[in-house]
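Trainee: the following comprises the amino acid sequence and a computationally predicted model.
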Amino acid sequence: MDWSPFWLSLRVAGLATIFTILLGSLIAWPLARARFWGRELAIGVVNLPLVLPPTVLGYALLVGLGRRSALGGWYEHLTGHSLVFTWEGAAVAACIASLPLFVSQARVALAAVEADVVGAARTDGASGWPLVRFIFIPLAWPGFLAGTTLAFARALGDFGATLMVAGDTPGVTQTMPLAIYDAVLVGDDAKVKAFVLLSTGLCLGVSLLAARLGRN
């Protein structure tokens, strides 16, 4: 049996999770620590990938990442090939789909850092990066790790957005969810069972880890 969808899924989910941590941390910080007009609207926009139909999200990403878009054009100029219909495009799609899960966990963890603790650290002269490094990271890391594991599991199982943005090319952009779909269509029960069990086991393990971290 061809195991390339499994390895590709891990690669896509891994890169997507890195993107999610970097982008999600920048988004979660102001949502957790600042009060500004439109904050609730911003939270709603961040949560959109959770409630949008996958085809709608996928179409929006397809337009936003295509060669006619600013990001797609910049990527093609930099690399010489389009971002859509590549495994890198699949990683970007999986990142956007999993972003709300990371942001929600990180936002709660950052908001839980007590103002008195931050105030005491500022009184002692801490500010900027030292404040983040010695106060926020030690106190908020369980929430960040829980968000990371949930984002990885979501990226690992993404179907709709990945299909719209990256397509379903065996050996190139075909992840496990896409391979399962194709195997069902052709009646390859052995392949379906193998990838379903593997996907379920991985996602269950990651979800249990996230729940354990979330209790800390």
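Mentor: The structure has been received and is ready for your questions.

Trainee: every contact and neighbour count from this point should use C-alpha atoms.
Mentor: Will do.

Trainee: ranges for the strands of the protein?
Mentor: In the chain, no strands are defined using DSSP state E.

Trainee: leaving out sequence neighbours, find the closest residue to residue 28.
Mentor: The spatially closest residue to residue 28, leaving aside those adjacent along the chain, is residue 107, at 4.9 Å (C-alpha to C-alpha, 6 or more residues apart in numbering).

Trainee: and for residue 176?
Mentor: Leaving out its chain neighbours, the residue that sits closest to residue 176 by C-alpha to C-alpha, 6+ apart is residue 5, at 4.9 Å.

Trainee: residue 203 now?
Mentor: In space, residue 203 is closest to residue 153, 5.3 Å off (C-alpha to C-alpha, 6+ apart).

Trainee: in terms of contact, does residue 15 touch residue 93 like I think?
Mentor: No. The criterion here is C-alpha atoms under 8 Å, and residue 15 misses it with residue 93 at 10.8 Å.

Trainee: give me the more crowded residue out of the two.
Mentor: When neighbours are counted by other C-alpha atoms under 10 Å, residue 15 and residue 93 differ, and residue 93 comes out ahead with 30 against 20.

Trainee: in addition, the following structure is provided for comparison:
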Amino acid sequence: MPQRRFTRSESQIIARQQLRDLMFDISTPEWMAVLLSLKVGVVATLVATPIAIALAWALARYEFWGKSIVDAAVHLPLVLPPVVTGYLLLLTFGKRGLVGGWLDDHLGIVFAFRWTGAALACGVMSFPLLVRPIRLSIEAIDRRLEQAASTLGASPWKVFATVTLPLALPGILAGMVLGFAKAIGEFGATITFVSNIPGETQTISSAIYSLIQTPDGDAAGMRLVIISIAMSMAALIASEVFTRRATRRLHGI
């Protein structure tokens, strides 16, 4: 029985349908990797931000012994190979680590090979990107505004809460967005510290790594690549918007 030949328009419709199925037929494991990446990124950013604000404030406003060492340590994750950072986290926060062993024995908290460990690794790797814009934003604030508030009787904490923090808010938001973008794309430290366990520690990056080594995994890998690019671009655009607003605000434009 002769096969029916498709017309050009029919072939185009079929090709578009196949492409649509290829790009948008996201499986459950893929969705789990996307959602876990978002979860890890949000938790890492929210936990790291208060620490980053406090440290950025100290670096911007005070001179103390060892300041250069602290500043270098903050930026160390940017220059260390991510695998080295992940291995150090494993030695420190693993079940037999210096801190991880105590947390497991006394508090029942486990980071190694858990999604919480992925959040910890992402928080460490994104921390420099949080601290830097916050520190620059605080340094750009006119000190006379803080001095005026102090003259009117405001305590140092009230000055920080009512003057410094609101003026630094655009920089804080920009740092949070950059940190979040870094967190959802982190791979080396995460896979070293918490491995690549589907549904538990497998983020977008580690899922792509697994898929490109799997026969017929190219389509699924490409879908995750597109999703990852879209999320990163959105985060970078948001960061640029916040940075511009911060510049205009500080210059009174």
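Mentor: Thanks, I have the structure now. Predicted, not measured: the structure shown is a model, and the values here were computed from it.

Trainee: picking up where we left off before, who's in contact with the aligned residue in the second structure for the residue nearest to residue 28 of the first structure?
Mentor: Structural alignment (TM-score structural alignment) places residue 107 of the first structure against residue 135 in the second structure. Taking C-alpha atoms under 8 Å, 6 or more residues apart in numbering, we find residue 135 of the second structure in contact with 53, 56-57, 59-60.

Trainee: for those, which ones persist in the first structure?
Mentor: Of the contacts of residue 135 of the second structure, the ones still in contact in the first structure (both residues aligned by TM-score structural alignment, their matches' C-alpha atoms under 8 Å) are 56-57, 59-60.

Trainee: residue in the first structure matching residue 204 of the second structure?
Mentor: In the first structure, residue 204 of the second structure lines up with residue 176, judged by TM-score structural alignment.

Trainee: burial measure for residue 30 of the first structure, as a count.
Mentor: 15.

Trainee: now swap in residue 144 of the second structure and tell me
Mentor: Neighbours of residue 144 of the second structure (other C-alpha under 10 Å): 9.

Trainee: how close does the alignment partner in the first structure of it get to residue 179 of the first structure?
Mentor: Aligned by TM-score structural alignment, residue 144 of the second structure pairs with residue 116 of the first structure. Separation of residue 116 of the first structure from residue 179 of the first structure (C-alpha to C-alpha, to the nearest Å): 52 Å.

Trainee: how about residue 89 of the first structure?
Mentor: From residue 89 of the first structure to residue 179 of the first structure the distance is 17 Å (C-alpha to C-alpha).

Trainee: next: residue 32 of the first structure.
Mentor: Distance from residue 32 of the first structure to residue 179 of the first structure, by C-alpha to C-alpha: 39 Å.

Trainee: check contacts around the aligned partner of the residue nearest to residue 176 of the first structure in the second structure.
Mentor: In the second structure, the residue equivalent to residue 5 of the first structure is residue 33, according to TM-score structural alignment. Applying C-alpha under 8 Å, 6+ apart to residue 33 of the second structure gives the contacts 198-199, 202-204, 207.

Trainee: export those to a markdown table and tack on neighbour count?
Mentor: Formatted as a markdown table, the contacts of residue 33 of the second structure follow (neighbours: other C-alpha atoms under 10 Å):
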| residue | neighbour count |
| --- | --- |
| 198 | 16 |
| 199 | 16 |
| 202 | 29 |
| 203 | 33 |
| 204 | 27 |
| 207 | 24 |
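
Trainee: and residue 49 of the second structure, what does it touch?
Mentor: 130, 176.

Trainee: what is the neighbour count of residue 40 of the second structure?
Mentor: Neighbours around residue 40 of the second structure, by other C-alpha under 10 Å: 25.

Trainee: return the residues in contact with it.
Mentor: So, once contact is read as C-alpha under 8 Å, 6+ apart, residue 40 of the second structure ends up touching 115-116, 118-119, 122, 183-184.

Trainee: hang on, residue 1 of the first structure packs against residue 191?
Mentor: Yes. Taking contacts as C-alpha under 8 Å, residue 1 of the first structure lies within contact range of residue 191: 7.3 Å.

Trainee: what about the two, which has more around it?
Mentor: A count of neighbours by other C-alpha under 10 Å puts residue 191 above the other of residue 1 of the first structure and residue 191, at 18 against 6.

Trainee: and the residue nearest to residue 28 of the first structure, how far from residue 204 of the first structure?
Mentor: Relative to residue 204 of the first structure, and taking C-alpha to C-alpha, residue 107 of the first structure is found at 24 Å.
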